[in-house]
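**Student:** Okay, here's the prediction I keep looking at, along with the sequence it came from:
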Amino acid sequence: MEQRTAFSSASQTSVLQTNKVLRNTYMLLAMTLTFSAVCAGIAMSLGLGQGAAMVMSIGALIMIFFLNKAAQSSMGIVFVFVFTGLLGASLGPMLNHYAGFAGGSELILQAFGATALVFFGLSGYVLTTKKDFSFMGGFLIVGLIVAVVASLANIFFQIPALSLAVSAAIVFIMSGFILYDTSRIINGGETNYIRATVSMYLNIYNLFTSILHLLGAFNSDD
């Protein structure tokens, strides 16, 4: 009887901890996405170029090192905002590029809407079904590596079809990572909401940029 009581108590504690991580992750994610959007808007209004965007992207990559070190402390939250702010601002030149298209503003809104639909749809599915998608981790990492290698190769080859194929692949890979990362949170695989937020943010960031690239390519063919 005492063992059953202890097991029940431990189970309840685990559920409460998981719910806390999930709640904190989505709260911090909402704040960082908003902050990132504001930074992107500022970068657009300033007319920052690709060089500045590259510097900020590199700065964001460096911030990942500090994030991993400070994930267990309150400084981790500060680093998360610096990280997402830099990545958001780095989108400025790309957003200005697509905003220059005919109906460019609508194009960006469509990409944003599609990203939100995919994220909420997939996250909602995992939260509802409680399915464990941890088995996807290896496949997703391999797929991401292949996509990155193909993207780097295309810098030299400049093949439009390959660029579109990479963007399409990243859409599917990031969708898989949304399932995977949400599953890890609700099944106790990720207990740090700062790391969870960074993972989710990167999923959404890459999903948005890839969808925007695809929509922009189709729009330019009209």
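**Tutor:** Looks like it came in fine.
**Student:** okay, CA-based contacts and neighbour counts for the rest of this
**Tutor:** Noted.
**Student:** quick one: Ser210 and Phe157, what's the gap?
**Tutor:** 19 Å (CA to CA, to the nearest Å).
**Student:** what about the longest helix in the protein?
**Tutor:** When the chain is parsed with DSSP state H, its longest helix is helix 2-46.
**Student:** Can you list the helices and strands that that helix packs against?
**Tutor:** helix 75-90, helix 92-99, helix 160-186, helix 193-220 (3 or more CA pairs under 8 Å, 6 or more residues apart in numbering; DSSP states H and E).
**Student:** Which among the ones you listed is found nearest to Thr129?
**Tutor:** Each of these has some distance to Thr129 by CA to CA; the shortest is helix 160-186, at 9.9 Å.
**Student:** More neighbours: Ser210 and Phe157, which one.
**Tutor:** Ser210 (24 against 12; other CA atoms under 10 Å).
**Student:** looking at the helices and strands packed on helix 2-46, which is closest to Val142?
**Tutor:** helix 160-186 (9.8 Å).
**Student:** and Tyr98, what does it touch?
**Tutor:** Tyr98 sits next to 104-105, 107-108, 216 when contact means CA atoms under 8 Å, 6 or more residues apart in numbering.
**Student:** put this beside the first:
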Amino acid sequence: MHEHEYQLNHAQAEQQVVSKVLRNTYGLLAMTLAFSGLVAYLAMQMKVAYPNIFVVLIGFYGLFFLTAKLRDSGWGLLCTFALTGFMGYTLGPVLNMYLGLANGGELIASAMGMTALVFFGLSAYVLTTRKDMSFLSGFITAGFFVLLGAVLVNLFFQINGLQLAISAGFVLFSSACILFQTSAIIHGGERNYIMATIGLYVSLYNLFISLLQLLGIFGSDD
């Protein structure tokens, strides 16, 4: 009897923790997306140039690892906004480039709509079915290195059709990450809402950029 009560109380306590992490994660995610969007808008108005690729990599990974190191303190929140603001800054020149196209506004709106649909659809699937997506970890690890290699090859050799494959690969990769990250929260694999927010934000960013590239390729008149 006492063991049953202990298990019941433990399950209730665990559910309360999960609910708190989910609430904090989605709340912080909404704020970082809004902040990132504001920075992107300001970058667009200022017509800033896209930073050098090495500046982007150093800035992203530097802020990412700093956020991970400080994730259990208030400084972690500050680093989270610094990281997402930096990503918004890099997004501004990309959006300006697409707005220079005849149908650029439609492409951006379509990519945003598709990104929202994919995110809410995948999140709702995991939250309602409560399926454990930890089996995707191997795919995500392998996918990261494959995509990294493809990006480096494309950076130096500009192979025809490779950018299309990279964009499609990032759509699948980002979708798998959203499933995995959401599952990790509800199954106890992630208890830090700052890291959960960063993971979901990066997946959304990559998903949006990749969908925008795919729509730009298929919507091109060339």
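**Tutor:** Now that the structure is in, tell me what you want to look at. Note that this is a predicted model, so its numbers are computed, not measured.
**Student:** circling back to that earlier point, want to throw the helices and strands packed on helix 2-46 of the first structure into CSV with distance to Ala116 of the first structure?
**Tutor:** Below are those laid out as CSV (distance: least, CA to CA, whole Å):
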stretch, distance to Ala116 of the first structure
helix 75-90, 16
helix 92-99, 17
helix 160-186, 11
helix 193-220, 8
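**Student:** So which of these is nearest Arg23 of the first structure?
**Tutor:** helix 193-220 (8.6 Å).
**Student:** If you count contacts, what does that closest one end up packed against?
**Tutor:** Looks like helix 193-220 of the first structure contacts helix 2-46, helix 75-90, helix 104-129, helix 160-186 (3+ CA pairs under 8 Å, 6+ apart).
**Student:** now do 6 Å
**Tutor:** Here helix 193-220 of the first structure touches helix 2-46, helix 104-129, helix 160-186, going by 3 or more CA pairs under 6 Å, 6 or more residues apart in numbering; DSSP states H and E.
**Student:** I'd like to know which of those helices is closest to Ala60 of the first structure.
**Tutor:** With CA to CA, the closest approach to Ala60 of the first structure among these belongs to helix 2-46: 12.1 Å.
**Student:** can you name the residues of the second structure that the closest one overlays?
**Tutor:** Taken onto the second structure by TM-score structural alignment, helix 2-46 of the first structure occupies residues 2-46 there.
**Student:** Count the residues that sit near Tyr205 of the second structure.
**Tutor:** With other CA under 10 Å as criterion, Tyr205 of the second structure counts 17.
**Student:** How about Thr191 of the first structure?
**Tutor:** By other CA under 10 Å, the residues close to Thr191 of the first structure number 17.
**Student:** In the second structure, what residue corresponds to it?
**Tutor:** Aligning on TM-score structural alignment places Thr191 of the first structure opposite Arg191 in the second structure.
**Student:** about what we covered before: relative to Ile64 of the first structure, which of the contacts of Tyr98 of the first structure is nearest.
**Tutor:** Distance to Ile64 of the first structure across the contacts of Tyr98 of the first structure (CA to CA) is lowest for Ile108, with 27.2 Å.
**Student:** With Tyr26 of the first structure as the reference, measure out to that closest one.
**Tutor:** Look at Ile108 of the first structure and Tyr26 of the first structure: by CA to CA, they are 23 Å apart.
**Student:** Who has more neighbours out of the two?
**Tutor:** Taking other CA under 10 Å, Ile108 of the first structure and Tyr26 do not tie; Ile108 has more neighbours (22 against 15).
**Student:** If we ignore the residues flanking it in sequence, what's nearest the more buried one?
**Tutor:** Leu212 (6.6 Å; CA to CA, 6 or more residues apart in numbering).
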